[in-house]
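S.K.: curious how this folds, go ahead:
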Amino acid sequence: MAKSLVLLGLCLWLSGCAALLFHPMKKLVATPADAGVAYEDVWLADGDPRLHGWWLPAQGEARATVYFLHGNAENISTHMHSVLWLPEQGYNVFLLDYRGYGRSEGAPELPGVIEDVRRGYHWLRARGELPVVVLGQSIGGAVAGYAMATEADKPDALVLDAAVASFPRIAREVAQRQWLTWPFAGLAAALMPADYDLDAVIGQLAGVPQLYLHSPDDGVIPPGHTQTLYALAAEPKQRHSTHGPHIATFAFPAYRGVLLDFLETLALPVK
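M.R.: The predicted structure follows:
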């Protein structure tokens, strides 16, 4: 009986590998106002499903807009602290929840989430002439990077923090972490969609300033993913090794400084 339950669990795990990419949470546990940051609700109703986000206006004259795409779990309310500091530095911020996350409608699946990223980007471009800097973390980096690499109207800069280079690759690596699933690592990789892998398209961002960040202490996405992406990326590009746990980068003032220096010296002046 126990053996049958284990086999059933493995079958369910393998059949649901693609679904394991996304772990949305509907409840918003906080807003930027709780941290003393002004914000506005944004609804993208130009397509299906309806998507929700937050607009954080820059304090004073805005230099650019940072378009923030979060990781695969929870929603913008639990990821917002990565970017709440940017308005004070003169940057607008737009945070978008993918379909099924937070107040956004629908259910997440990979092609749809990439389309959500594009919709948010087009909404930003339609707002005005300010430069748009796309910042993605973890799986948010993967979908943001893929959407921008395959977008005709490229962003003014791209920042990837612990981005996933390949979905089959991360599925294999996660399976290999547990003795029970290790023998099935190859099958887990085969069941994961490979049509939207960032490492296959990252070279299409030639001319777009790119910043790659990753901590060697990351226990979720191995730093090798960023090493691969950086090696494949065209110039201009920078890479910095950070520290701390997965996507905790901007909790450290030093790495906030790295981002600001990138924006002020490489990304924005070249446009």
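S.K.: going forward, measure contacts and count neighbours with C-alpha atoms only.
M.R.: Noted.
S.K.: tell me the buried residues in the helix or strand where residue 10 lies?
M.R.: Using DSSP states H and E, residue 10 sits in helix 2-15. Counting neighbours by 16 or more other CA atoms under 10 Å, one finds that the buried residues in helix 2-15 are residue 14.
S.K.: neighbours around residue 153, how many?
M.R.: Other residues near residue 153 come to 11 when the count uses other CA atoms under 10 Å.
S.K.: and the gap between it and residue 77?
M.R.: To residue 77, residue 153 is 29 Å away according to CA to CA, to the nearest Å.
S.K.: and what of residue 220?
M.R.: Residue 220 sits 21 Å away from residue 77, taking CA to CA as the criterion.
S.K.: neighbour-wise, which of these two wins?
M.R.: Ranked by neighbour count (other CA under 10 Å), residue 220 and residue 77 place residue 77 first, with 18 against 14.
S.K.: which SSE is immediately downstream of the helix or strand encompassing the more buried one?
M.R.: Assigned by DSSP H and E, residue 77 belongs to helix 76-79. For helix 76-79, the following helix or strand on the C-terminal side (DSSP H and E) is strand 91-96.
S.K.: can you give me how far the helix holding residue 77 is from the chain middle?
M.R.: In this view, helix 76-79 has its centroid 12 Å away from the chain centroid, taken as CA atoms, centre = their mean, to the nearest Å.
S.K.: other residues contacting it?
M.R.: The contact list for helix 76-79, computed with CA atoms under 8 Å, 6 or more residues apart in numbering, reads 28-32, 53, 70-71, 95-97, 102.
S.K.: now do the nearest residue to residue 242 once chain neighbours are set aside against residue 97, distance only.
M.R.: Closest residue to residue 242 apart from its sequence neighbours, by CA to CA, 6 or more residues apart in numbering: residue 215 at 4.5 Å. Distance, residue 215 to residue 97, by CA to CA: 25 Å.
S.K.: second input sequence below; structure requested for side-by-side comparison:
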Amino acid sequence: MKWLILGALLFLQGCSSNYFLYSPNDKIVFSKDDFSHPVKDSFIRSRSGNTLHLQHHLSDNPQGLVIHFHGNRGNLSQTVEKVVWLVDEGYDVMLVDYSGYGLSNGKPTRENLALDAQTVFEISHGLAHQHKVIVATSMGGAIALDGLAKSKLERYFDLLVIDSSFDSYQNLARDVVANVPIAKWFSSRIPALVSDERSPASNIKQIVNIDTIIAHCNDDRLIPITRGKALYQVAGDNSQFWQFNGCRHARTFTDEFPNNQQRLLAHIRKNRGASLVASNTLTSP
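M.R.: As a prediction, the model looks like this:
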């Protein structure tokens, strides 16, 4: 019982500054030699004032570029498996580490990470790749949406994939509190403790010129599928909701689920060079 109370108090302390949202580290879990394809590192100056580490996984004859925004924990080396498989399918993959993550410096705040994402879009939208896809996982969905809304550059990208994400920081906090029975009474204080400024739901309403997939697993125990559906409900007419069974949080498109990967790949290829068509459909495999 004591650890539950302590955990709830620590959660609330974190909520007051939003630091509970971000859990970076600088432990690199692979080397470039672990891959059969070329891997290059680059460093860019962000609008946040920090230096960001980008890692480029290169295909022999790229059909396009996939930019990945990872979740709130770890760094890009610990989430690479979610998109690196696309290199073998003919896509260059760019991995992004935000301020304070991995080899990037600075502190991870909501504003810094939004500016980091904005910078990545400003740099990448003019690259030579004819087909550009954004894949954002978990907290990465919130970060990508914030940066894309700030940049107003969505028309330069062909597809936005938001996996295992959420609609509202306050709703996310309520879900966390709901999993700690002793802390449920804190729920009424969340609006005063957690800011919903520039929430994913408010940002996605500003992003209308890009084909969008919002994906979520029924079995996600960290961010429930209701959060993904709520985000979809306020998305534009060119959005789709994909729900999957049997996968854990943020594992939707990893090698554990080749059928999910093939579905995404087929849509990426179909999307290449296609004009936006209003769909707004709810689908499942």
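S.K.: TM-score for these two?
M.R.: The TM-score (TM-score structural alignment, normalised by the length of the first structure) is 0.91; 268 aligned residues with a CA RMSD of 2.1 Å.
S.K.: about what we covered before: now the helix holding residue 77 of the first structure: buried residues?
M.R.: Under 16+ other CA under 10 Å, the buried positions of helix 76-79 of the first structure are 76-77, 79.
S.K.: would you format those residues as a markdown table with distance to residue 246 of the first structure included?
M.R.: Output for the buried residues of helix 76-79 of the first structure, formatted as a markdown table (distance: CA to CA, whole Å):
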| residue | distance to residue 246 of the first structure |
| --- | --- |
| 76 | 16 |
| 77 | 17 |
| 79 | 12 |
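S.K.: can I assume residue 160 of the first structure sits in a strand?
M.R.: Yes. Remark: residue 160 of the first structure belongs to a strand, assigned using DSSP: H, G, I helix; E, B strand; the rest coil.
S.K.: that one -> the second structure?
M.R.: In the second structure, the residue matched to residue 160 of the first structure (TM-score structural alignment) is residue 162.
S.K.: now do the same contact list for that match.
M.R.: 135-138, 141, 212-215.
S.K.: quick one on the thing from earlier: got the contact list for the helix holding residue 10 of the first structure?
M.R.: 181, 187-188, 191.
S.K.: before we move on, back to that, now go through the contacts of helix 76-79 of the first structure and say which are in strands.
M.R.: 53, 95-96 (DSSP state E).
S.K.: most neighbours among the residues you listed, which one?
M.R.: With neighbours defined as other CA under 10 Å, the most crowded of those is residue 96; it has 28 neighbours.
S.K.: list the buried residues in the strand or helix carrying residue 113 of the second structure.
M.R.: Assigned by DSSP H and E, residue 113 of the second structure belongs to helix 110-124. Across helix 110-124 of the second structure, burial judged by 16+ other CA under 10 Å covers 110, 112-122, 124.
S.K.: what of stretch 59-75 of the second structure?
M.R.: In stretch 59-75 of the second structure, counting by 16+ other CA under 10 Å, buried: 59, 62-75.
S.K.: ditto for stretch 182-191 of the first structure
M.R.: For stretch 182-191 of the first structure, by 16+ other CA under 10 Å, it's 184-191.
S.K.: which of the residues you listed sits closest to residue 175 of the first structure?
M.R.: Lowest distance from residue 175 of the first structure to these (CA to CA) belongs to residue 185, with 5.0 Å.
S.K.: residue in the second structure matching the closest one?
M.R.: Alignment note (TM-score structural alignment): residue 185 of the first structure maps to residue 187 of the second structure.
S.K.: which of the three states applies to the closest residue to its match other than its chain neighbours?
M.R.: Nearest residue to residue 187 of the second structure in three dimensions, chain neighbours excluded: residue 174, at 6.0 Å (CA to CA, 6+ apart). At residue 174 of the second structure, secondary structure determined by three-state DSSP is helix.
S.K.: residues in contact with the alignment partner in the first structure of residue 174 of the second structure?
M.R.: In the first structure, the residue matched to residue 174 of the second structure (TM-score structural alignment) is residue 172. Listed by CA under 8 Å, 6+ apart, the contact partners of residue 172 of the first structure are 185-186, 188-189.
S.K.: and the equivalent of residue 11 of the second structure over in the first structure, how far from residue 72 of the first structure?
M.R.: Residue 11 of the second structure maps onto residue 13 of the first structure when the alignment is built from TM-score structural alignment. To residue 72 of the first structure, residue 13 of the first structure is 17 Å away according to CA to CA.
S.K.: also residue 237 of the first structure?
M.R.: Remark: distance between residue 237 of the first structure and residue 72 of the first structure (CA to CA) = 25 Å.
S.K.: contact partners of the helix holding residue 113 of the second structure?
M.R.: In contact with helix 110-124 of the second structure (CA under 8 Å, 6+ apart) are residues 18, 46-48, 52, 98-99, 143-144, 146-148, 150-151, 153.
S.K.: of these, which is the most crowded?
M.R.: The member of the contacts of helix 110-124 of the second structure that has the most neighbours, counting by other CA under 10 Å, is residue 98 with 34 neighbours.
S.K.: corresponding residue for that one in the first structure?
M.R.: Taking TM-score structural alignment, the alignment pairs residue 98 of the second structure with residue 98 from the first structure.
S.K.: what residues does that match make contact with?
M.R.: Going by CA under 8 Å, 6+ apart, residue 98 of the first structure touches 51-52, 104, 108, 113, 116-117.
S.K.: what segments of the stretch 101-250 of the first structure are helices?
M.R.: Secondary structure of the stretch 101-250 of the first structure by DSSP state H, counting those that start in this stretch: the helices cover 110-127, 139-149, 167-175, 185-191, 224-232.
S.K.: the first one vs the second structure, mean deviation?
M.R.: When you say that, I think you mean helix 110-127 of the first structure. Mean deviation of helix 110-127 of the first structure relative to the second structure after superposition (mean CA distance after the TM-score superposition for the first structure): 1.3 Å.
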